[in-house]
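> sequence unavailable; structure follows:
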């Protein structure tokens, strides 16, 4: 007769082995620290080995290496912080994140404000989502992309439980391979990444497919509506831009000495409300409210979100949101000039609203 299986002993051995394996994997993750949870002032951030900027960028702020930053969505990500650093006389990091909601941007700005001893400048790209009436509702605060609030608070102990998962293990493995010289970093150490296709692969016909895919493949009518659509006084009075209150508070928390540039990025004209439409008038009212906030905090607005030689030209774009690298270089030059009290390129593409003092 065969002896009964020792299930209790087998279970004990299995649990001990599993615990040892978890401990080994956790030690591997903790040693490599792929999200830079332990990074503090004066310490180098870890190489950025994942494309989710929400997880990668907080360590850049905590490193204390940067006194100026770019914020916003992917419409600001092609601005090269190395070029801006040289032109502005600052140490610039690009902290703009793909499809970042106003709330997510606010978390990054607040972290930068808390962790930067003397913030010299912020360049904040404000997209149309800031003008949405429901921009501050709980369901609009996040996107399908994971957001780690534990990397944005000042408690380090609560980071550790969040690290025990397969995604973090994968990123830690990438970091290990990078240290061995087998894998390049995914994003440059100052947050810059050219996420658009190589310029030599640009195809205007394909770009127009993306530009006009929401209008049946036909270029939309972009000329102004004359006369403008009538919008009643009652409807205008009901317009609210609650996310701008967040912007107001964020600027108030920055030192008065911090130079503040608000950038309305140059979307393709087809990605903006048609001039004269009710949507265009709503956007104009939002811009006016933004101007009031800018004036209150001494911020300068550089507005590209209107009809101009840039926004009318299909060949400047990959899709309605994303301009090409030559336009990024143009915007950088404009912002550097404006920051030094000069004028942008004189073709009307950049409208500069100086604060009223």
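Alright, I've got the coordinates. Everything numeric in this text was worked out from a predicted model, so none of it was measured.

> contacts, neighbours, all on C-alpha from now
Fine.

> contact partners for residue 100?
By Cα atoms under 8 Å, 6 or more residues apart in numbering, the residues touching residue 100 are 72, 73, 74, 143.

> scan these and report the most crowded one.
In terms of neighbours by other Cα atoms under 10 Å, these top out with residue 72 at 29 neighbours.

> how close does that residue get to residue 335?
Using Cα to Cα, to the nearest Å, we find residue 72 at a distance of 15 Å from residue 335.

> kindly report the same for residue 288.
Going from residue 288 to residue 335 by Cα to Cα gives 21 Å.

> which one's more surrounded, the two?
When neighbours are counted by other Cα under 10 Å, residue 288 and residue 335 differ, and residue 335 comes out ahead with 24 against 12.

> that one and residue 342, how far apart?
9 Å.

> do residue 305 as well
Distance from residue 305 to residue 342, counting by Cα to Cα: 20 Å.

> between those two, which one's more packed in?
More crowded of residue 305 and residue 342, by other Cα under 10 Å: residue 305, with 25 against 11.

> OK, contacts around the more buried one?
By Cα under 8 Å, 6+ apart, the residues touching residue 305 are 264, 265, 266, 267, 269, 272, 311.

> turn those into TSV, columns for neighbour count, secondary structure and distance to residue 191.
Shown next, in TSV, are those (neighbours: other Cα atoms under 10 Å; DSSP: H, G, I helix; E, B strand; the rest coil; distance: Cα to Cα, whole Å):
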residue	neighbour count	secondary structure	distance to residue 191
264	23	strand	20
265	27	coil	18
266	30	coil	21
267	24	coil	22
269	24	helix	28
272	20	coil	28
311	24	coil	26
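
> next, the one to line up against it:
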């Protein structure tokens, strides 16, 4: 025979459960209130710690702060294939205050998200430079992310942002942000976003050692996959939509970065045809207002192994030449600032 618990015991457990749930809800709301006040990644959401910028960290999370910074009127967007373009050099050449928003390991989906975030905070931006590499030639209309990316940080809606604040890593950053902000002179991540990865590559070994030279000299496959997006390239359609939303005052420059010659698709192959069709689609997406800086072709520099770390990552001397072409395209588009150098 089963004996039912007394009514008083049931009431006690019910009261305990209600108090436990209420305590959890209050704790959650208290944390969210603290996170909003602290603004761990300097998104500009309501905050009590009035400290601009973020502590030194990777560009994935620092982009939210840099992309909304009113000190900049122009941006460079892409991944490590445009990362060595120095914003200070473009500013010196054009007079436009540039911020570098490149995030390594990203594709067109993330980069378009970053570009839209920048434009949302700079509706009258003076210039936007986008580096479009082979990742832009995907045939997947979802433009899937290549690696984990904090899209919630750049989200316009509050629901996505609040959900993102509930991550364990963000809880730790809230604590770090408080300690960082309370310092008298805290070390800050580079405001203009420039990150020279050359020392990191050099730490892996001399780029001119025989093994690395041999790896750069490998020929492209004889029968590469021709499925590089077919006749329609989803990224081109998204880029066209972005270009259509730009202010008339915003110059747009699309950069096709260089690739070491020996690793390029051989002429006449399906891969070469697909890559050419992709570049044509992307260039058409920014026409007629946009300018194209194309370093993907067969230039003398693409045959010089001393200008590359690997098949697609070029070194500082080549970055300076690409910068010069970008600056020329911006001047041609009439995008110059008040502190531009005299002709």
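Right, received. Where do you want to start? Note that the structure is predicted; figures quoted are calculated from it, not measured.

> just give the TM-score of the two.
Comparing the two superposed chains by TM-score structural alignment, normalised by the length of structure 2, the resulting TM-score equals 0.76, with 313 aligned residues with a Cα RMSD of 3.7 Å.

> show me the strands in structure 2, by range?
74-77, 98-100, 127-131, 251-256, 291-294 (DSSP state E).

> now do the contacts for the residue nearest to residue 194 of structure 1 when sequence neighbours are not counted.
Leaving aside its sequence neighbours, residue 194 of structure 1 sits nearest to residue 78 (Cα to Cα, 6 or more residues apart in numbering; 6.1 Å). Neighbour list for residue 78 of structure 1: 192, 193, 194, 195, 325, 328 [criterion: Cα under 8 Å, 6+ apart].

> tell me which of these are still there in structure 2?
Comparing the contacts of residue 78 of structure 1 with structure 2 on both residues aligned by TM-score structural alignment, their matches' Cα atoms under 8 Å, the contacts found in both are 192, 193, 194, 195, 325, 328.

> from residue 302 of structure 2, how far out is the aligned partner of the second one in structure 2?
Using TM-score structural alignment as the criterion, the counterpart of residue 193 of structure 1 in structure 2 is residue 195. With the distance defined as Cα to Cα, residue 195 of structure 2 ends up 23 Å from residue 302 of structure 2.

> go on, residue 286 of structure 2?
From residue 286 of structure 2 over to residue 302 of structure 2 the distance is 25 Å, taken as Cα to Cα.

> check residue 202 of structure 2 too.
Counting by Cα to Cα, the gap from residue 202 of structure 2 to residue 302 of structure 2 is 20 Å.

> out of the contacts of residue 100 of structure 1, the closest to residue 177 of structure 1 would be?
Checking these against residue 177 of structure 1 by Cα to Cα gives residue 74 as the nearest, at 27.9 Å.

> map the closest one across to structure 2 for me.
By TM-score structural alignment, residue 74 of structure 1 lines up with residue 80.

> again with residue 36 of structure 1
Using TM-score structural alignment, residue 36 of structure 1 pairs with residue 42 in structure 2.

> my read: that match touches residue 55, true?
No - taking contacts as Cα atoms under 8 Å, residue 42 of structure 2 lies outside contact range of residue 55: 10.0 Å.

> neighbour-wise, which of these two wins?
More neighbours surround residue 42 than the other of residue 42 of structure 2 and residue 55, with 26 against 20 (other Cα under 10 Å).

> contact partners for the aligned partner of residue 313 of structure 2 in structure 1?
Matched to structure 1 by TM-score structural alignment, residue 313 of structure 2 sits across from residue 322. Residues counted as contacts of residue 322 of structure 1 (Cα under 8 Å, 6+ apart) are 74, 75, 267, 268.
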